[in-house]
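Peer 1: Provide a 3D model corresponding to the input given below.
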Amino acid sequence: MITKEQVLEAQNTWAKGVIKIGSLKKDRLSCETFTNEFLDELYAFDSGIVLFKPTKCAVKQFRPKKVEAMSYFIAGDNRACEEDKGFAMNPWIKVRFENTEIILDENRAIAMGNYFFTAPDGNEAKVEYTFGYKLENSNLKIDLHHSSFPYTP
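Peer 2: From the prediction side, this is the model:
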């Protein structure tokens, strides 16, 4: 059975990874290498379908391929999607998850809530998220990533 602690640890690892990607923005090779490892460690692209819908996408909203996720996180000259600016390159100095609820099962977990991204100037961006995790070799891998800005009437 997947535990709440495993989900919280996966979220913490994801948050630290996003921060590290941004910290490497001046060393493109290291940034690409780390982001590739980040996606391999935390996402299930190698073992099946990943439903990836990042926040800041209007033209190519859904990204089922690893190369498209990489493009979203770090963009660059070889980005897969022209609209990408490199979300994780902001950089962010803090990422905080605020879970509304977590559903736990034998081999799956789903977490939903808000996550907050703090920029170097202290401004915080609030984003809604749903992450689905599956258990692979005792590790949680994300196979559902949906995030969006809160509705503004």
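Peer 1: rest of the way, CA atoms for contacts and neighbours
Peer 2: Noted.
Peer 1: just to check, residue 84 is in contact with residue 78?
Peer 2: No. At 10.6 Å, residue 84 does not count as touching residue 78 under the criterion of C-alpha atoms under 8 Å.
Peer 1: can you list residues touching both of the two?
Peer 2: residue 71 (C-alpha atoms under 8 Å, 6 or more residues apart in numbering).
Peer 1: show me which of those two is the more surrounded one.
Peer 2: Taking neighbours as other C-alpha atoms under 10 Å, residue 84 and residue 78 compare with residue 84 leading, 22 against 10.
Peer 1: now the second one, please; I'll put the structures next to each other:
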Amino acid sequence: MAPTMGASDSKASSPTQEAESNAVASKNHHARILHIDIVKMTRNKSSIRSVIPSGAWGLGLLSQPATPVIAAPTVQVFDINITESLVLAAQDGWCKALLQISSDYASGGITKAKATAAKVIDQAYAFEFGPVAFKPTLTTGKHTFRTTRAGALANFVGNDPSFPLDTGFALTPWRTCKVVNQVIQLSGALAITMGNVVFSDASGELTSVDKTWGFMKEPDGSVRIILHHSSLPFKP
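Peer 2: As a prediction, the model looks like this:
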């Protein structure tokens, strides 16, 4: 006769039920761990909040790196270097100015010639900044060196009682003027030239003088004469 199953035996768990029970227990275990981690994170975040300004979290300043705004720089170029082309242009301008003074004297007399010469001196020479080392060709005695604007003007057009020996070099009826350079030295804003200037007058006669010039390029870009030495060639 087969044994009869008792009440306790009828409640025994099947293998499937046992597996489901173990799965539920595992889920409960992981849920408890997750709860503990969330609590820890909340506490840590609270600690961070206590030392970081409250607005930082809301503005998202901690969630992404700040991108600096870099403005374009203001660039200034100070180019005071003199060039050979500037020097040659200044020399050519000096010759043209001399011929213009001579022409104005022929057409308008000393008044017109003197007005033109004054403009030439103000534009070509650096007297407005101080003395110029100017030694004209035909000067002597105490008036050999013309470091002032008045002395330079008298050399070009004469007619100044303070310089009685000046007859006005630019009043000669000059027709051509040519610069022949032997040396051109460039150093920063300064240039020095040495050579000859050859003139021809209305009769075609040529006059050559030895010429040394010193040019300075000013901050405004203009080129001014700061040294001018002129003399007749030596004849042994």
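Peer 1: ok, residue 126 of the first structure to residue 148 of the first structure distance?
Peer 2: Distance, residue 126 of the first structure to residue 148 of the first structure, by C-alpha to C-alpha, to the nearest Å: 9 Å.
Peer 1: residue 102 of the first structure too?
Peer 2: Distance from residue 102 of the first structure to residue 148 of the first structure, by C-alpha to C-alpha: 18 Å.
Peer 1: and for residue 54 of the first structure?
Peer 2: For residue 54 of the first structure relative to residue 148 of the first structure (C-alpha to C-alpha), the value is 7 Å.
Peer 1: neighbour count: these two, which is higher?
Peer 2: Higher neighbour count among residue 54 of the first structure and residue 148: residue 54, with 20 against 16, using other C-alpha under 10 Å.
Peer 1: show me what that one aligns to in the second structure.
Peer 2: In the second structure, the residue paired with residue 54 of the first structure is residue 136, using TM-score structural alignment.
Peer 1: doesn't residue 213 make contact with its match?
Peer 2: No. Residue 136 of the second structure is not in contact with residue 213 according to C-alpha under 8 Å; the separation is 11.4 Å.
Peer 1: overlap in contacts of those two?
Peer 2: By C-alpha under 8 Å, 6+ apart, the residues touching both residue 136 of the second structure and residue 213 are 228-229.
Peer 1: how many neighbouring residues does the aligned residue in the second structure for residue 39 of the first structure have?
Peer 2: Aligning on TM-score structural alignment places residue 39 of the first structure opposite residue 121 in the second structure. For residue 121 of the second structure, the neighbour count with other C-alpha under 10 Å is 21.
Peer 1: same question for residue 224 of the second structure.
Peer 2: Neighbours of residue 224 of the second structure using other C-alpha under 10 Å come to 22.
Peer 1: name the SS class of it, please.
Peer 2: Classification of residue 224 of the second structure using DSSP: H, G, I helix; E, B strand; the rest coil returns strand.
Peer 1: next SSE after the lengthiest helix in the first structure?
Peer 2: Longest helix in the first structure by number of residues (criterion: DSSP state H): helix 4-23. Next helix or strand after helix 4-23 of the first structure toward the C-terminus (DSSP states H and E): helix 28-42.
Peer 1: average distance between the following helix or strand past that next one and the second structure?
Peer 2: Downstream of helix 28-42 of the first structure, the next assigned helix or strand under DSSP H and E is strand 51-53. Once superposed with the second structure, the aligned residues differ from strand 51-53 of the first structure by a mean of 0.4 Å; criterion: mean C-alpha distance after the TM-score superposition for the first structure.
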